[in-house]
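Chemist: Next comes the sequence, and after it the predicted model I'd like to discuss.
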Amino acid sequence: MIKNWFKNIGPGTLVAAAFIGPGTVTICTLAGVNFGFNLLWAMLLSIIATIVLQEMAARLGIISQKGLSEVIREEMKIPFLKHFVTLLILAAIVVGNASYEAGNISGGILGLETIFGKSILNFGDISINLMSSVIGVIAFVLLYIGNYKFLEKALVTLVLVMSVSFLITAIVTKPDIVEILKGLFIPRFPEKSLLTVIGLIGTTVVPYNLFLHASLVKERWNKTEDLKLARKDTIISIILGGLVSMAIIVSAAAIPFGEITNAADLAKGLAPLYGEFAKYFLALGLFAAGITSAITAPLAAAYVAKGCLGWSGGLKSRKFRSVWIIILVLGVVFSSIGIKPIDIIKFAQVANGMLLPIIAGILLWIMNKKSVLGNYINSKTQNIIGFVILAITIFLGAKGILKVFNLI
């Protein structure tokens, strides 16, 4: 059974790899440090919402054999609306992922620096972090090979390393199981926890993963009989990703002292309590989280550009490669010289805040179109759950936008 699952594992794991990036690791760390196990329920809610939406994206990809951006371009008949949504998708995901890529690479750097220390080259007033080049080269080689199966195996391996690293770290802290169960199933809002709750859900239910998943499943599966495998892959992979996020919260909750602002601080905080090996496990997990997101973010952006602009060709086509190369290079440059493109990131956050409810709404609309999905449209239950999730994404999007402009 386990052997068969490993044989059929695939796109779902890449989605898990994409949402467990340095941003997720950081927000989970802060949730654990500041609120203990009290916000685990928010992660459970996020996992359920992600499974529901990603299953829809996977079903769309297998049945239509098209990416989500391609279907949107074909099904939207009103020119103004089509152009607006296409521009919003391109801006939020292509420009957004370019700005977030520096954060992905920086997260991987934190993991390496925790183990090997800093490696900086100084040229006058400019300091260059060599570790970002190492991560950039690894990501470039894996993407440039352009073989889906190879890329899938590499990312699955990294996700397993990341999962084992964070889960062992959580087990080492010997948490109280009863308190964990209370945190999971009894929703609580400790004082000043609302923005952290929004952050936990917002870093798990990610708009670009819907595009990535719909595009990746058709690389792996092309028959309606494959839907069962795709569902199993989606559910298991996202639950595994959710467990990793929960493990980070549990690990962070074990720190009784100190100023913890990110996962690298968490690694240092765990070392005196649980030994140096805890630090190394966490650092390895952080490195894997950074590098998987550094690969999937440019890949998703390239798929979105391809679908929105109607390009032909696959992973090795020149236009497809040019998109992910630009995003990867920008990420390496920004992270290596320590530039934080704050204005671009703010723009990306606003665009993503608008994009998530719009895409969730469009996805629900498409999933009820027999002309696209035939007999594989949503059931009533799937629609009810989908509309509840849509309401949550509208709330999150509004809160995220208000937060960017310091209105809350």
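Modeler: Yep, that arrived.

Chemist: all contacts plus neighbour counts: C-alpha atoms, from now on.
Modeler: Noted.

Chemist: The stretch 1-150 of the chain: strands as residue ranges?
Modeler: With DSSP state E, counting those that start in this stretch as the criterion, the stretch 1-150 of the chain has strands at 120-123, 126-129.

Chemist: Using JSON lines, please lay out these together with distance to residue 178.
Modeler: JSON lines is the format used below for these (distance: least, C-alpha to C-alpha, whole Å):
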{"stretch": "strand 120-123", "distance to residue 178": "45"}
{"stretch": "strand 126-129", "distance to residue 178": "44"}
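
Chemist: among the ones you listed, which is nearest residue 387?
Modeler: Ranking these by proximity to residue 387 (C-alpha to C-alpha) places strand 126-129 first, at 45.3 Å.

Chemist: got the buried residues for that closest one?
Modeler: 128, 129 (16 or more other C-alpha atoms under 10 Å).

Chemist: picking that back up, wait, which of the strands of the stretch 1-150 of the chain is closest to residue 63?
Modeler: strand 126-129 (45.2 Å).

Chemist: Take this one as well and set it beside the first:
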Amino acid sequence: MDMEENKTVLAARAAIARQRTGIRGLLPFLGPAFIAAVAYIDPGNYATNIQSGSEFGYKLLWVVVLANLMAMLIQNMSAKLGIATRKNLPEMCREHFPSWLSYVLWGFSEVAAMATDLAEFLGATIGLNLLFHIPLLTGTLITGVATYVILMLDRFGFRPLEKFIGALVIMIALCYLVETFLSKPAWGQVAYHSVVPWMSGNSDAVLLAVGVIGATVMPHVVYLHSSLTKDRVIARNDTEKKRIFGFSTKEVIIAMTLAGLINLSMMYMAASVFHAHGQTQVATIQTAYKTLTPLLGPASAAVFLVSLLSSGLSSSAVGTMAGQVIMQGFVGFTIPLWVRRVLTMLPTVIIVAFGINPTQTLVISQVILSLVLPAPIISLIYFTRRKDIMGVLTNRRIVTYAATACAIVIVFLNLVLIYQTLGGPLPA
């Protein structure tokens, strides 16, 4: 344990003993949820939110709010599992499920990790291409090296990586604060459509709604969050477990609220700038950039790209961390970080090399994530409701019911998507 990490743990212990209170007491616990929050504002969110806002205006904002509330609940349960058991979700699955089921879940999780990394790599690559005119293929290689360097911060303990990722999250938030000021959204419409559900029989609306949920509630960080909390500050008794979980809950609320506001701002910016000006088919990030320039000026477009680049680099690093946790937990072995980094780059290199539409690929990758999502959520509910596993941190009944409702909504939307993809008509 390095000096800074030890200092953080000592400060956390002082907070648990109630010798540090208020903001000072919460500060040592800030980190894990902000790392998880990066996955909720990755380039896949840019693709689905911009496409949704440009095509349907403010009408799908409620999907972002719903997805973020679901994310808040699920990430809090994942953090709680790590605190209660000192094991992450994949490790619990390997310990309690038949080996064949662990391998099946591992396979699904690796598909999710690949879809995630695809979105994140493409986002950073597009950002480099548009901001610095770097060729897409070269940008892919630069992104790979940059994210590997970010991950090397972990050698100095958990705190430097947490601080760096947290700084990138704040950078994205500041960029969208500027975009909000420049785009002047209709706040009445934002408030109304954030709470009033709307859905069209239009196949694009359903695809984008599922894509927004897939881009927001991410399978790989459901697994990762439990790993980030399991050994960070170790509880020595049940009282400490409850106090650590109390601090963790506050952190999750802060980090996920920030991620939710960024997602809302992505969509209402697209609604107020593109949809309001008749630009209803802004289906690519490149088009969004080119359309922003004449509508709001080059400064707005540059801020948009800075946020995209920050998002791509930070979320790609987090995706690789999650991939390591998933492999080690489910099947008990790991591969060198640079090997995983190279393997997860390959799909992006292939897409770029063959000239496949990157933004459409981003949206499809988010739908794949949504299809994989029920597995970790159902596993998480199964473990966190068991008193023999969770002890004093066992779910309250209402939490289990709410998480089950989230799983049902996700499964239902996925079934609708599959039905629609196979040619089934949707009612108007």
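Modeler: Structure received. Treat the numbers as computed from the prediction; the structure is a model and nothing was measured.

Chemist: Now the TM-score, please.
Modeler: Here the superposed chains carry a TM-score of 0.86, computed using TM-score structural alignment, normalised by the length of the first structure; 388 aligned residues with a C-alpha RMSD of 2.7 Å.

Chemist: quick one on the thing from earlier: so which of the strands of the stretch 1-150 of the first structure gets nearest residue 378 of the first structure?
Modeler: Of the strands of the stretch 1-150 of the first structure, nearest to residue 378 of the first structure by C-alpha to C-alpha is strand 126-129, at 48.7 Å.

Chemist: which SS state does the residue mapped onto residue 330 of the first structure from the second structure fall under?
Modeler: Counting by TM-score structural alignment, residue 330 of the first structure corresponds to residue 346 in the second structure. Following DSSP: H, G, I helix; E, B strand; the rest coil, residue 346 of the second structure is assigned to helix.

Chemist: repeat for residue 200 of the second structure
Modeler: coil.

Chemist: how far away is it from residue 56 of the second structure?
Modeler: The gap separating residue 200 of the second structure from residue 56 of the second structure is 10 Å, by C-alpha to C-alpha, to the nearest Å.

Chemist: Quick check: nearest residue in space to residue 283 of the second structure, chain neighbours excluded?
Modeler: residue 51 (5.2 Å; C-alpha to C-alpha, 6 or more residues apart in numbering).

Chemist: Quick one: map the one you found onto the first structure.
Modeler: In the first structure, residue 51 of the second structure lines up with residue 30, judged by TM-score structural alignment.

Chemist: same check, this time on residue 386 of the second structure
Modeler: Here residue 386 of the second structure is matched to residue 369 in the first structure, going by TM-score structural alignment.

Chemist: Share the number of residues neighbouring the closest residue to residue 24 of the first structure other than its chain neighbours, please.
Modeler: Among residues not flanking residue 24 of the first structure along the chain, residue 203 sits closest, at 5.6 Å (C-alpha to C-alpha, 6+ apart). Residues near residue 203 of the first structure, counting by other C-alpha atoms under 10 Å, number 21.

Chemist: Residue 203 of the first structure touches residue 23, doesn't it?
Modeler: Yes - contact criterion C-alpha atoms under 8 Å: residue 203 of the first structure and residue 23 qualify, at 7.1 Å.

Chemist: still on that earlier bit, could you check how far the residue nearest to residue 24 of the first structure is from residue 42 of the first structure?
Modeler: Separation of residue 203 of the first structure from residue 42 of the first structure (C-alpha to C-alpha): 11 Å.

Chemist: Same check on residue 227 of the first structure?
Modeler: Distance of residue 227 of the first structure to residue 42 of the first structure, computed by C-alpha to C-alpha: 28 Å.

Chemist: So which of the two has more stuff around it?
Modeler: Each of residue 227 of the first structure and residue 42 has its neighbours counted (other C-alpha under 10 Å); residue 42 has more, 23 against 19.

Chemist: So what does the more buried one match up with in the second structure?
Modeler: With the correspondence set by TM-score structural alignment, residue 42 of the first structure lines up against residue 63 in the second structure.

Chemist: again, but for residue 294 of the first structure
Modeler: Residue pairing (TM-score structural alignment): residue 294 of the first structure is matched to residue 316 of the second structure.

Chemist: ok, then the element right after the helix or strand where residue 335 of the first structure lies?
Modeler: Using DSSP states H and E, residue 335 of the first structure maps to helix 318-336. Using DSSP H and E, the helix or strand that follows helix 318-336 of the first structure in sequence is helix 342-366.

Chemist: after that next one, next one along is what?
Modeler: Toward the C-terminus from helix 342-366 of the first structure - assigned by DSSP H and E - lies helix 370-373.
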